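Participant: Fold the following, please.
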Amino acid sequence: MPAQHRQFIETWRQQMPDWPIMAWTDADIDWSVRYLQQAYATRGWNRISNYMRMHALNRYGGFYLDTDIELLKPLDPLREERAVLGFQVAEPSDSWVNGAVFGAEPGHPFVRRLLRAFHEEMPGWRRMGDSHGPGLITRLLRDEGLSRCTGAPQHVAGVTLMPVDRFYPYHWTESFTPACITPNTFAVHHWEHGWGGQRPLTARETLRALAAATMPGPAAALARRRIASEKARRAGPGRGAQALDGVEPA
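Facilitator: This next block holds a predicted model:
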């Protein structure tokens, strides 16, 4: 994990010292899920992250935070909400609502709807920009009636949607400046640009994706072997294994 991200996580501990922090790595992934097999086969680390945050929230509840989130004040005032997301831009767009900060009670219906979309609708092997993340969240919220962004929290499908300044006070095309922070800002997303591009699959990735789609059992076993090999390669002699990063190659 980059040193800067470790510093951001330290702000979580400073702001909420009584909250437990749980981390998900490749060791926690259920490789029987076909979407995850396909995403791993095509090195879609951000797609795996998009899925796993929904899995974690559905099972445990709490707040999911990307590791490039700097926390400025405790999230305790939001604990009364059944689910919490934030607009990343005020203007309507296909990626209106981001999931880099996502709070939910265990088994929340909207989280379950997102998981169902991953299982039934989303091609894990396909690079689609952020359509596996903010694009998917926004699309499903629009299906539930989302039509505007205001300067106050609003409720759609049992989800409290927070204004832009709460979690995303500056745009991903801008540089951070403390002037963007308002008295209402809980957190700052520092936009590490890990969502990747939409380059064509290589021949090897295409074969892996086909195997994941048609032979899920062997594909899961192969994924586990590749992960073990990757860990050993990254660790090197005399070092502990390191988790895969969350950046998808462009």
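Participant: okay, CA-based contacts and neighbour counts for the rest of this
Facilitator: Fine.
Participant: Centroid-nearest residue for this structure?
Facilitator: Central residue of the chain (CA atoms, centre = their mean): Asn50, 3.9 Å from the mean position.
Participant: There's contact between that residue and Gly133 in this structure, I believe.
Facilitator: Yes: the criterion here is CA atoms under 8 Å, and Asn50 meets it with Gly133 at 5.8 Å.
Participant: this one as well, want them side by side:
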Amino acid sequence: MIPKVIHYCWFGRKEKPQQVVRFIEGWKQKLPNYTIKEWNEDNFDVNSCDFTREAYIHKKYAFVSDVARLYALFVEGGIYMDTDVEVIKSFDDLLYESFLIGYEQPHTIGTGFIGASQGDLVISQFLNEYKIKHFVNSDGSFSETPNTTLISNFLIKNNISVKIYPIDYFCAKNYITGNIQQTPNTYCIHHYAASWKPWYAKIEMTICHLLKIKYRDFLFRHFSKL
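Facilitator: Okay, here's the model as predicted:
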């Protein structure tokens, strides 16, 4: 069983934008019988592994969150959500599962919503992958591969069989076009605010949304020769 606890991360000690505050208030309204817990520098040891220590030093807080969310789920169980997730309806009828995750694109796992029982084996395996990684590579560059890619590849590489819910359950928004894809199955919508991305990456994503073309194709055609 998954306990009625919602976990989210907020590292860097900056004030939350109003949009984030509104999303969290929305969680409280839709999930009145759930405990909501924030993970930050005060209750998560950013020096617990090389990956988080290095990411925190370089103020890459989203990558600290990649590990902190897994730690929270493994130690306490519950549901992790990014702070740009809008809750549509209660998760009560899903709590019998031991592990919850869904697609954000046809071949990519979404990590803005993850549910797990305390001590879940799959979460433990994900967490162990980060314990042997460095955020700063030997050449000084950063290991900024999105956790969606890392987790998707890990499941495939290790032939781990888990139930993966369709896109409309936990994402319900196309991050390329920005189109909402809500259905009667939708529990929450990930709005992909991408608060961790630099300003120029946000502009690139906005252009892609307007032109309705793939983000990676846009980058390749226009920036590969720079």
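Participant: Any idea what the TM-score comes out to?
Facilitator: Scored by TM-score structural alignment, normalised by the length of structure 2, the superposition of the two chains gives a TM-score of 0.74; 179 aligned residues with a CA RMSD of 1.9 Å.
Participant: Counterpart of the residue nearest to the centre of structure 1 over in structure 2?
Facilitator: Correspondence of Asn50 of structure 1 to structure 2, assessed by TM-score structural alignment: Asp66.
Participant: hey, where'd the strands end up in structure 1?
Facilitator: Along structure 1, counting by DSSP state E, strands occupy 62-65, 69-71, 83-87, 97-104, 154-156, 159-162, 187-189.
Participant: Rebuild those as TSV, extending it with distance to Gly196 of structure 1 and mean neighbour count.
Facilitator: As requested, the strands of structure 1 are exported to TSV (distance: least, CA to CA, whole Å; neighbours: other CA atoms under 10 Å):
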stretch	distance to Gly196 of structure 1	mean neighbour count
strand 62-65	19	20
strand 69-71	18	23
strand 83-87	21	24
strand 97-104	15	24
strand 154-156	29	15
strand 159-162	26	21
strand 187-189	17	23
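Participant: Name the nearest residue to Val64 of structure 2, sequence neighbours excluded.
Facilitator: Thr52 (4.9 Å; CA to CA, 6 or more residues apart in numbering).
Participant: For that neighbour, give me its contacts.
Facilitator: By CA atoms under 8 Å, 6 or more residues apart in numbering, the contact list for Thr52 of structure 2 reads Val46, Phe63, Val64, Val67, Phe135.
Participant: Ok, Pro166 of structure 2 next?
Facilitator: Gly102, Tyr103.
Participant: so who does the match of Asn50 of structure 1 touch?
Facilitator: Asn147.
Participant: Distance check, it against Val162 of structure 2.
Facilitator: Look at Asp66 of structure 2 and Val162 of structure 2: by CA to CA, to the nearest Å, they are 20 Å apart.
Participant: what's stretch 219-234 of structure 1 aligned against in structure 2?
Facilitator: So stretch 219-234 of structure 1 sits over no part of structure 2, by TM-score structural alignment.
Participant: Tell me the buried residues in that stretch?
Facilitator: Ala219, Ala220, Leu222, Ala223, Arg224, Ile227, Lys231 (16 or more other CA atoms under 10 Å).
Participant: just stretch 59-69 of structure 2 next, same as before
Facilitator: Counting neighbours by 16+ other CA under 10 Å, one finds that the buried residues in stretch 59-69 of structure 2 are Lys60, Tyr61, Ala62, Phe63, Val64, Ser65, Asp66, Val67, Ala68, Arg69.
Participant: ok, now which ones touch the aligned residue in structure 1 for Ile57 of structure 2?
Facilitator: Taking TM-score structural alignment, Ile57 of structure 2 has Ala41 as its aligned residue in structure 1. Going by CA under 8 Å, 6+ apart, Ala41 of structure 1 touches Trp125, Glu205, Arg208, Ala209, Ala212, Ala223.
Participant: Would you reformat those as a markdown table and include distance to Trp191 of structure 1?
Facilitator: Listed next are the contacts of Ala41 of structure 1 as a markdown table, based on distance: CA to CA, whole Å:
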| residue | distance to Trp191 of structure 1 |
| --- | --- |
| Trp125 | 24 |
| Glu205 | 27 |
| Arg208 | 30 |
| Ala209 | 29 |
| Ala212 | 31 |
| Ala223 | 29 |
